[in-house]
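A.B. asks: Need coordinates for the below:
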Amino acid sequence: MTNTVSRTQVELTNARAKIVGSRDGVLADAIVWLVRTTRVAWSGVAVGWRWLTAVITPLGWSMIAVVVLALVAGYVFGWTEAVVIGWTALAMLLVATVYLAGRNAYRVHLSLPANRVVVGDKAPGEVQMTNPTRRRLAGVRVEVPVGQGLAEFASPSLAGGETHSDVFVVPTTRRGILPIGPVRTVRADPVGLLRREIVWAESLDLFVHPRTIAIPSMSTGFVRDLEGAPTRDLTSSDVSFHALREYVPGDERRNIHWKSTAKTGSYMVRQFEQTRRSHLLVALSLSAADYANEEEFELAVSAAGSLGVRAMQDSRTVAVVASALTPDFAKRTIHSVRRISTVNRGRLLDDLAGVETAETALRMPELAQIASEGAAGTSIAFLICGSTVGPAQLRAAAGHFPLGVDVVAIVCDSGAVPSLRRVTDLSVMTIGFLEDLQKSLAKRMAA
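C.D. replies: Below is the predicted model:
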């Protein structure tokens, strides 16, 4: 459940705050409306401009400039040569538009053998082109957008019913969700003045998962469960028998041990060891202010993924949350958390592949406050952040959790020497590499 708590406008750092600050009223709303409308209008102009730049090549723009300058100069100054040059360039542009007419009859299919890879691995993709007609189709240039990059190759002419396949490799140097495609073929005139892109296949998403590592099992818990492990905490109702004691007012009569009562002459009741099962909470900060650089954030995402995967392997109840963002034109800071899917390992890593830092995201103390309110029964809470979060902020974040919850702060400091220290009821674990998480957790579990 997402909780929302309002804060003052002064604390906002979104687009509205940068425009009108903490001011409210008709004038402030009018200014914001004007800015938003201008953005929408400018977006429409940008779409039209992108269409023109996609059709007209740099050589085409040069030819348009020649047409304008030559015709103007020729008719103004009476230069016959300039007039001839201008009309000739215009004729070339008109002829070039003829090459853009029509549509190739190809049948194009884009496929990814694996749409989920770990960062650093190579992901192959395949484009298959088929000529479904009876006539031979001329070869075309094929382009496949890959994120911000572009894979391109030339397809040969195909006879009727013939198929041609090309394989390309996607390098995954950074975690994220890469859109692959849509595949497009390019029609252009021989001179290269104009080009027309024809989109064929739909776009596919390639999920580049963060790197994870195997970590020790975590079995300490708080929620009672028949599959839980016995602890030293005693209770009057459970499944693990501990001892007998004398009856005190308030004990349930069903727990009276009648044979021992008959022997001792006083009421004796059963006492049990409380069994528990781990209920893990992993809170990942997405605030840009909580990290010194991008390497720290990537390390934090990998740590969150490793903890979540380990909990699923142990069949533990786990909740993974991240900071929510405040919209650009919101009047107040929005206090809420983004819940990462924990249905299975794949869904968890898919969601973590798409997380990014933001200036308007909640910082660790606020994230811990909202996360603690929406995660009843939590036994272990992992708070993951970067090196810019100080001890005071970590203590404030841990203070939002009730007594009995084991709070562990994992501070990601790229390249730092790993350390483990105890601050009152809070364990602060500093890791410089992902492998340090495995060693530090094993050390803490042993302690």
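
A.B. asks: switch to C-alpha atoms for all contacts and neighbour counts from now on
C.D. replies: Will do.

A.B. asks: ok, how many other residues are close to residue 146?
C.D. replies: If you count neighbours by other C-alpha atoms under 10 Å, residue 146 ends up with 21.

A.B. asks: isn't it right up against residue 182?
C.D. replies: No - counting by C-alpha atoms under 8 Å, residue 146 does not reach residue 182; the two are 9.1 Å apart.

A.B. asks: Counting neighbours, what do you get for residue 66?
C.D. replies: Neighbourhood size, residue 66 [other C-alpha under 10 Å]: 19.

A.B. asks: who's in contact with stretch 166-175?
C.D. replies: The contact list for stretch 166-175, computed with C-alpha atoms under 8 Å, 6 or more residues apart in numbering, reads 118-128, 146, 151, 153, 208-210, 353-354.

A.B. asks: scratch that, stretch 400-408 is what I was asking about
C.D. replies: 222, 368-369, 372, 378-383, 398, 425-429.

A.B. asks: Equivalent analysis for stretch 308-325, please.
C.D. replies: 214-218, 277-287, 304, 334-342, 344-345, 348, 358, 360-363, 367, 371, 375.

A.B. asks: Skipping adjacent residues, who's closest to the spatially most central residue of the chain in space?
C.D. replies: Of all residues in the chain, the one closest to the mean position by C-alpha atoms, centre = their mean is residue 354, 1.7 Å from it. Of all residues not flanking residue 354 in the chain, residue 176 sits nearest, at 5.3 Å (C-alpha to C-alpha, 6 or more residues apart in numbering).

A.B. asks: now swap in residue 427 and tell me
C.D. replies: residue 408 (4.8 Å).

A.B. asks: Report the buried residues of stretch 376-387.
C.D. replies: Residues 377, 378, 379, 380, 381, 382, 383, 384, 385, 386, 387 are the ones in stretch 376-387 that count as buried (16 or more other C-alpha atoms under 10 Å).

A.B. asks: whoops, I mixed them up, stretch 403-411
C.D. replies: For stretch 403-411, by 16+ other C-alpha under 10 Å, it's 405, 406, 407, 408, 409, 410, 411.

A.B. asks: what's the helix or strand for residue 244?
C.D. replies: In the assignment (DSSP states H and E), residue 244 maps to strand 240-246.

A.B. asks: just residue 309 next, same as before
C.D. replies: Assessed by DSSP H and E, residue 309 sits inside helix 294-313.

A.B. asks: Quick check: the residue nearest to residue 354 touching residue 208?
C.D. replies: Yes - with contacts counted by C-alpha under 8 Å, residue 176 reaches residue 208, the gap being 5.2 Å.

A.B. asks: Give the intersection of the neighbour lists for these two.
C.D. replies: Joint contacts of residue 176 and residue 208 (C-alpha under 8 Å, 6+ apart) are residue 353.

A.B. asks: next up, for comparison:
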Amino acid sequence: MRRVHPGFTKRARCLLAAGVAAVICGAALSEQELVRGGAFAAIVPIVAAVVVGRERLTISSTRRLEPARSTVGERAIVQLTVTSRSALPTSTLMLEDTLPGQARGRARFVLDRLSPHQTRTVGYRLPELPRGEHSVGPLHIRLTDPFGLIDRTRSFTARSKLLVTPRVELLNRGSTSLVAGFGDGVASAYIGSNGVDDHTTREYRDGDDLRRIHWRLTARAGTLMVRQDEQPAPSDIMLALDLRFSAHPRWGSAAGEPGESASFEWLVSAAASIGCHLIGDHRPVTILDAPQQPGGIRFTRRDDVLTYLALSQPRQDVHVSEMVDRMAAGADHSMTIALLAGLDETTAQRMVEKARGRGRSLAIVIDVDSYDLLGQESAADPGRAGSAGTDNAEVAGAAEIGSTAGGVWEPSSALLQSCGLLRAAGWAVAIAGPGESVTSVWSRLVGQPAQLGGLR
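C.D. replies: Okay, here's the model as predicted:
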């Protein structure tokens, strides 16, 4: 705990000033009684400061956050425990805990005097905080003497960290046929019931050696089955997150400072939802975002994904051409899921040129232009299911219209044309409008027919 020297309160300063004035006037008027009274009045605050300054008052405090990590939209509870470790009782205490910079207001409490070795606990609820890591503390304690002449402030140095993770939406597990089982060299459903041979067999694919056909299992399964030397391990799914600073519109806060980007927060929420969904299905996920990690970062645990995405921020050193090239370099994964902030024809054409006709590629393209037009209010809550969806969207991308919280939304013809180029190259594409939930966009995306081709 850091100690601050005691200071005079307004009452003490007035008393000191009055005492000095009385001494001066008494000396000028040769009034000894006035001089003695003024001297006494001036000495009282000084003596109080000396006594209070020499007093050894020991106070300890602890802070507990419940929970230590929260999700966007949740409000954590802070529990402060203050203990007097002195042999003398304290005066009235005023506590003030330092809130994170993004929070408004103050956390102030008044405690009656503490008896020796007495403990008091107070609590308050933090306001909703944006995604990221936030610091709570330090705690400041203000003490006064019984006459209200001296004001002392003790500041603790301990701070607590609160991690706010992105919102995770529950995705429809019944519509994941486009994802499930791809790229694993998935063996036949007969594994475990037909002997060891069945563990090393799979369905016939174009180009397989006819001499490897397992005729007995083929007769039993009703489809061509071939032997393979070993069971391949499930390969990762690459999740490419668009971190381009210039691609995400931002709005100023009430204080005139740059606010957070609603489109970027939506993409981070989508990455968290999809990543946790795939890991829940025992599919490792590689997140490709920052250029310092050319091959991306591999995750197998849900908490690790949320911790990483909680700290993600748009970057000015990310360029679209470099992002597409890194996606192509990582196309040895079983599937690529790109989360893009807008798409122009040049970028779509570059992605098409990287396609070689194998693998599966999916893309969620957020309509950042509509975010910019409809404003921050209609897009500030990425988890709000304010959309009637665009379930009538054609796979070919001819029209994609939906109702959002800001009214009827329709993507521009340029965006539809760019997404059409990707679809023609074998991508499954869904466009996300303002206010749409990740769940509805994901359901539209995986509900499209499985297509081969994509980024290679």
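
A.B. asks: Going through the contacts of stretch 166-175 of the first structure, which ones are buried?
C.D. replies: Buried residues within the contacts of stretch 166-175 of the first structure, counting neighbours by 16+ other C-alpha under 10 Å: 118, 119, 123, 125, 127, 128, 146, 151, 208, 209, 210, 353.

A.B. asks: farthest-separated two in those?
C.D. replies: Taking C-alpha to C-alpha, the two most distant members of those are 128 and 210; they sit 30.1 Å apart.

A.B. asks: quick check: stretch 76-87 of the first structure aligns to which part of the second structure?
C.D. replies: Across the second structure, nothing matches stretch 76-87 of the first structure (TM-score structural alignment).

A.B. asks: circling back to that earlier point, after the strand holding residue 244 of the first structure comes which helix or strand?
C.D. replies: Past strand 240-246 of the first structure, the next helix or strand by DSSP H and E is helix 258-264.

A.B. asks: burial measure for residue 424 of the second structure, as a count.
C.D. replies: Residue 424 of the second structure: 14 surrounding residues under other C-alpha under 10 Å.

A.B. asks: Counterpart of residue 226 of the second structure over in the first structure?
C.D. replies: Residue correspondence to the first structure (TM-score structural alignment): residue 226 of the second structure is matched to residue 271.

A.B. asks: likewise residue 97 of the second structure?
C.D. replies: Counting by TM-score structural alignment, the partner of residue 97 of the second structure is residue 144.

A.B. asks: Just the element for that match, please.
C.D. replies: Following DSSP H and E, one finds residue 144 of the first structure within strand 140-146.

A.B. asks: Repeat that for residue 397 of the first structure.
C.D. replies: Assigned by DSSP H and E, residue 397 of the first structure belongs to helix 391-398.

A.B. asks: Tell me the mean distance between that helix and the second structure once they are aligned.
C.D. replies: Following the fit onto the second structure, the mean deviation recorded for helix 391-398 of the first structure is 3.4 Å by mean C-alpha distance after the TM-score superposition for the first structure.

A.B. asks: now, among the contacts of stretch 400-408 of the first structure, which is nearest to residue 442 of the first structure?
C.D. replies: residue 429 (11.7 Å).

A.B. asks: Now whichever residue in the second structure pairs up with residue 127 of the first structure: which helix or strand?
C.D. replies: Aligned by TM-score structural alignment, residue 127 of the first structure pairs with residue 80 of the second structure. Per DSSP H and E, residue 80 of the second structure falls inside strand 77-84.

A.B. asks: so that strand versus strand 93-97, what angle?
C.D. replies: 140 degrees (axes from the mean of the first three to the mean of the last three C-alpha atoms, to 10 degrees).

A.B. asks: and for strand 77-84 of the second structure, what are the contacting residues?
C.D. replies: 57-67, 90, 114-126.

A.B. asks: Just the buried residues of the helix holding residue 397 of the first structure, please?
C.D. replies: Across helix 391-398 of the first structure, burial judged by 16+ other C-alpha under 10 Å covers 394, 395, 397, 398.

A.B. asks: Now do the strands in the stretch 51-200 of the second structure.
C.D. replies: Secondary structure of the stretch 51-200 of the second structure, counting by DSSP state E, counting those that start in this stretch: strands at 59-66, 69-71, 77-84, 93-97, 107-111, 119-125, 132-136, 139-144, 150-155, 160-165.

A.B. asks: Dump the ones you listed to CSV, plus distance to residue 49 of the second structure.
C.D. replies: Shown next, in CSV, are the strands of the stretch 51-200 of the second structure (distance: least, C-alpha to C-alpha, whole Å):
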stretch, distance to residue 49 of the second structure
strand 59-66, 19
strand 69-71, 44
strand 77-84, 21
strand 93-97, 17
strand 107-111, 22
strand 119-125, 27
strand 132-136, 32
strand 139-144, 11
strand 150-155, 6
strand 160-165, 33
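
A.B. asks: Run a quick neighbour tally on the closest residue to residue 420 of the second structure other than its chain neighbours.
C.D. replies: Using C-alpha to C-alpha, 6+ apart and skipping residues adjacent in sequence, the residue nearest residue 420 of the second structure is residue 397, 5.8 Å away. Counted by other C-alpha under 10 Å, the residues lying close to residue 397 of the second structure total 20.

A.B. asks: got the contact list for the helix or strand harbouring residue 232 of the first structure?
C.D. replies: For residue 232 of the first structure, the host element (DSSP H and E) is strand 229-235. Here strand 229-235 of the first structure makes contact (C-alpha under 8 Å, 6+ apart) with 219, 220, 240, 242, 271, 272, 273, 274, 275, 276, 277.

A.B. asks: What is the most widely separated pair among those?
C.D. replies: Pairwise distances across those peak at 23.0 Å for 219 and 271 (criterion: C-alpha to C-alpha).
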